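K.L.:
Return a 3D structure for these sequence lines:
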Amino acid sequence: MDSLIPTLAIWALPVLLAITLHEAAHGYVARYFGDPTAHLAGRITLNPLKHIDPVGTVLVPIAILAASTFLAGGGILFGWAKPVPVDFGRLRRPKADMLWVAAAGPFVNLLMALGWAVLFKLAAGMPHGTYTVPMMKMADAGMQINTVLMVLNLLPIPPLDGGRIAVSLLPGRLAWSYARLEPFGFPILLLLLATGLLGTVLWPFVAGFRFLLASLIGL
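P.N.:
Here you go, the predicted structure:
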């Protein structure tokens, strides 16, 4: 427990920011393209309480962190928030604009990963003191959770963002058929998670992007 509490303190802010801004971005872009549903529901906000899912935002990340702390290898940390409501039929060009709404979340995670990388670089250049090491650990956590969420959500499985992007890009009849897979998307993810295949699929992309981040900031 003594080691879990500092771990939670380091990861709490990066996880909340990654999930909250990801969902708010979907709602903001949807409103820009003509759908006010998320705005009317009060979901275009930085208030994490509006986005928190008790299981996906709290229990799952804590369980993975606890497993990583006590069992030395709990897997890739990820989570999810309550999905922002989007009525794609209210977008000005529903099929085309779906791409931008879906891509907004992973794009914000990309920006946050870059921001945390810059903070890590700045902290690494400071004289080591009481705050520099925790700052570096938090920045590393921010890079990790945003990279994982970006890569995870770009998997072409509806209702993940990658699945919605695929539906937007596919021709009409094929897009319709692909969209009908959405009810099976979450069970597929749970199966991949339970069998360990999710981490196997994600890890090469996560590791590759982390290497790219390290190269960009000169580490």
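K.L.:
alpha carbons only for contacts and neighbour counts from here, please
P.N.:
Will do.
K.L.:
just the strands in this structure please.
P.N.:
Counting by DSSP state E, the chain forms no strands at all.
K.L.:
longest single helix anywhere in it?
P.N.:
helix 94-124 (DSSP state H).
K.L.:
and that one, which residues are buried?
P.N.:
Residues 94-95, 97-110, 112-114, 116-121, 123 are the ones in helix 94-124 that count as buried (16 or more other CA atoms under 10 Å).
K.L.:
Could you do stretch 12-23 as well?
P.N.:
12, 14-23.
K.L.:
Another for comparison:
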Amino acid sequence: MDQLERFLAYDLDELPYVIVSLLIAFTVHEFSHAYVAYKFGDPTAKNEGRVTLNPISHLDPIGTLLILIAGFGWARPVPVNRFHFKNPKLAGVLVSFAGPFSNLIIAILGFLIFYGLLAAGAGPDLPFFVQPFLNVLINLNVLLFVFNLIPLPPLDGYRIIQDLVSADLRAKMTQYEQYGSLIFLILIITPLSHYTIRPILDTGINFVGGTLSQFLSLLFF
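P.N.:
The predicted model follows:
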């Protein structure tokens, strides 16, 4: 067990909560992209069976495994064809934002359930796994919300920027996107992450998580 734990980004006793939370977070995230794209007139994702809450349709085996080992990873990207949109800029922004926003909603629901149980006096009587599961569910979804809004390819934040800029600038961004993706990987997998991505994540997670916690707790206490 100790040897296995050395290769994981999480403690073994936390691993079941992480796996279930990942299944929920990744599935809802990718479903939201696919559903919003379909509602704006793009049937591409629907035709590939992605407008579903079945995790098997959305999980990438390697990306999921890396989450457990390295602490970062990915799900299967949802295919989007902007040419089906009547208003490509608006639809593109909303489709890209739908994924991170769904993670924010899950985090909010997690907080509401947690504070609701405490306010009802159910804390001491809860099964042992409820509080740690909610804690992981909330933290992981806040992380995914903040992480995916970083404006670097291939993240959703970059796609949002692409749809907000002019057509000429979008074309230039697309031309150099492969280099941006390489830079992103370097920032993630090297010690540079401690000076670039990690401070952004820590600041964003503390702000979003702290704000949600303070605001939502006022509804119950």
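K.L.:
tm score of chain vs chain?
P.N.:
The TM-score (TM-score structural alignment, normalised by the length of the first structure) is 0.86; 205 aligned residues with a CA RMSD of 1.9 Å.
K.L.:
ok, the counterpart of residue 149 of the second structure in the first structure - contacts?
P.N.:
Per TM-score structural alignment, the equivalent position to residue 149 of the second structure in the first structure is residue 154. By CA atoms under 8 Å, 6 or more residues apart in numbering, the contact set of residue 154 of the first structure is 106, 160-163.
K.L.:
and stretch 208-215 of the first structure, how far out from the chain's middle?
P.N.:
Here stretch 208-215 of the first structure is found 17 Å from its chain centre; the criterion is CA atoms, centre = their mean, to the nearest Å.
K.L.:
Check stretch 170-181 of the second structure too.
P.N.:
Mean C-alpha position of stretch 170-181 of the second structure versus that of the full chain (CA atoms, centre = their mean) differs by 22 Å.
K.L.:
Any idea how far apart the tips of that stretch sit?
P.N.:
The first residue of stretch 170-181 of the second structure is 16 Å away from its last residue (CA to CA, to the nearest Å).
K.L.:
Distance-wise, check the closest residue to residue 57 of the second structure other than its chain neighbours relative to residue 118 of the second structure.
P.N.:
Residue nearest to residue 57 of the second structure in three dimensions, not counting chain neighbours: residue 50, with 6.2 Å by CA to CA, 6 or more residues apart in numbering. For residue 50 of the second structure, the distance to residue 118 of the second structure (CA to CA) stands at 37 Å.
K.L.:
And for residue 59 of the second structure?
P.N.:
As defined by CA to CA, residue 59 of the second structure lies at a distance of 33 Å from residue 118 of the second structure.
K.L.:
what's near enough to touch the residue mapped onto residue 141 of the first structure from the second structure?
P.N.:
Structural alignment (TM-score structural alignment) places residue 141 of the first structure against residue 136 in the second structure. Each residue near residue 136 of the second structure by CA under 8 Å, 6+ apart is listed here: 17-18, 21.
K.L.:
and which of these is nearest to residue 80 of the second structure?
P.N.:
Closest approach to residue 80 of the second structure among the contacts of residue 136 of the second structure (CA to CA): residue 21, at 25.6 Å.
K.L.:
Please identify the residue in the first structure that aligns with the closest one.
P.N.:
Aligning on TM-score structural alignment places residue 21 of the second structure opposite residue 14 in the first structure.
K.L.:
pretty sure that match contacts residue 144?
P.N.:
No: Residue 14 of the first structure is beyond contact range of residue 144, at 9.1 Å (criterion: CA atoms under 8 Å).
K.L.:
What residues of stretch 24-38 of the first structure count as buried?
P.N.:
Buried, per 16+ other CA under 10 Å, within stretch 24-38 of the first structure: 24-31, 33-38.
K.L.:
swap that for stretch 177-191 of the second structure, please
P.N.:
Here stretch 177-191 of the second structure shows 177, 180, 184, 187-188 as buried, counting by 16+ other CA under 10 Å.
K.L.:
With respect to residue 5 of the second structure, which of those residues is nearest?
P.N.:
Out of these, the member with the shortest distance to residue 5 of the second structure (by CA to CA) is residue 188, at 21.6 Å.
K.L.:
where's residue 47 of the second structure relative to residue 35 of the second structure, distance?
P.N.:
When residue 47 of the second structure is compared with residue 35 of the second structure (using CA to CA), they lie 12 Å apart.
K.L.:
quick one: contacts for the closest residue in space to residue 149 of the first structure that isn't next to it in sequence?
P.N.:
The shortest distance from residue 149 of the first structure to any non-neighbouring residue, by CA to CA, 6+ apart, is to residue 78 (6.5 Å). Counting by CA under 8 Å, 6+ apart, residue 78 of the first structure makes contact with 60-61, 145, 148-149.
K.L.:
Could you check how far the most centrally placed residue in the second structure is from residue 100 of the second structure?
P.N.:
Centroid check for the second structure by CA atoms, centre = their mean gives residue 144 as the closest residue, at 3.0 Å. Residue 144 of the second structure sits 7 Å away from residue 100 of the second structure, taking CA to CA as the criterion.
K.L.:
and what of residue 86 of the second structure?
P.N.:
In terms of CA to CA, residue 86 of the second structure sits 23 Å off from residue 100 of the second structure.
K.L.:
again with residue 77 of the second structure
P.N.:
Distance, residue 77 of the second structure to residue 100 of the second structure, by CA to CA: 13 Å.
K.L.:
do residue 78 of the second structure as well
P.N.:
For residue 78 of the second structure relative to residue 100 of the second structure (CA to CA), the value is 13 Å.
K.L.:
What's the local residue count around residue 89 of the first structure?
P.N.:
Residues near residue 89 of the first structure, counting by other CA atoms under 10 Å, number 12.
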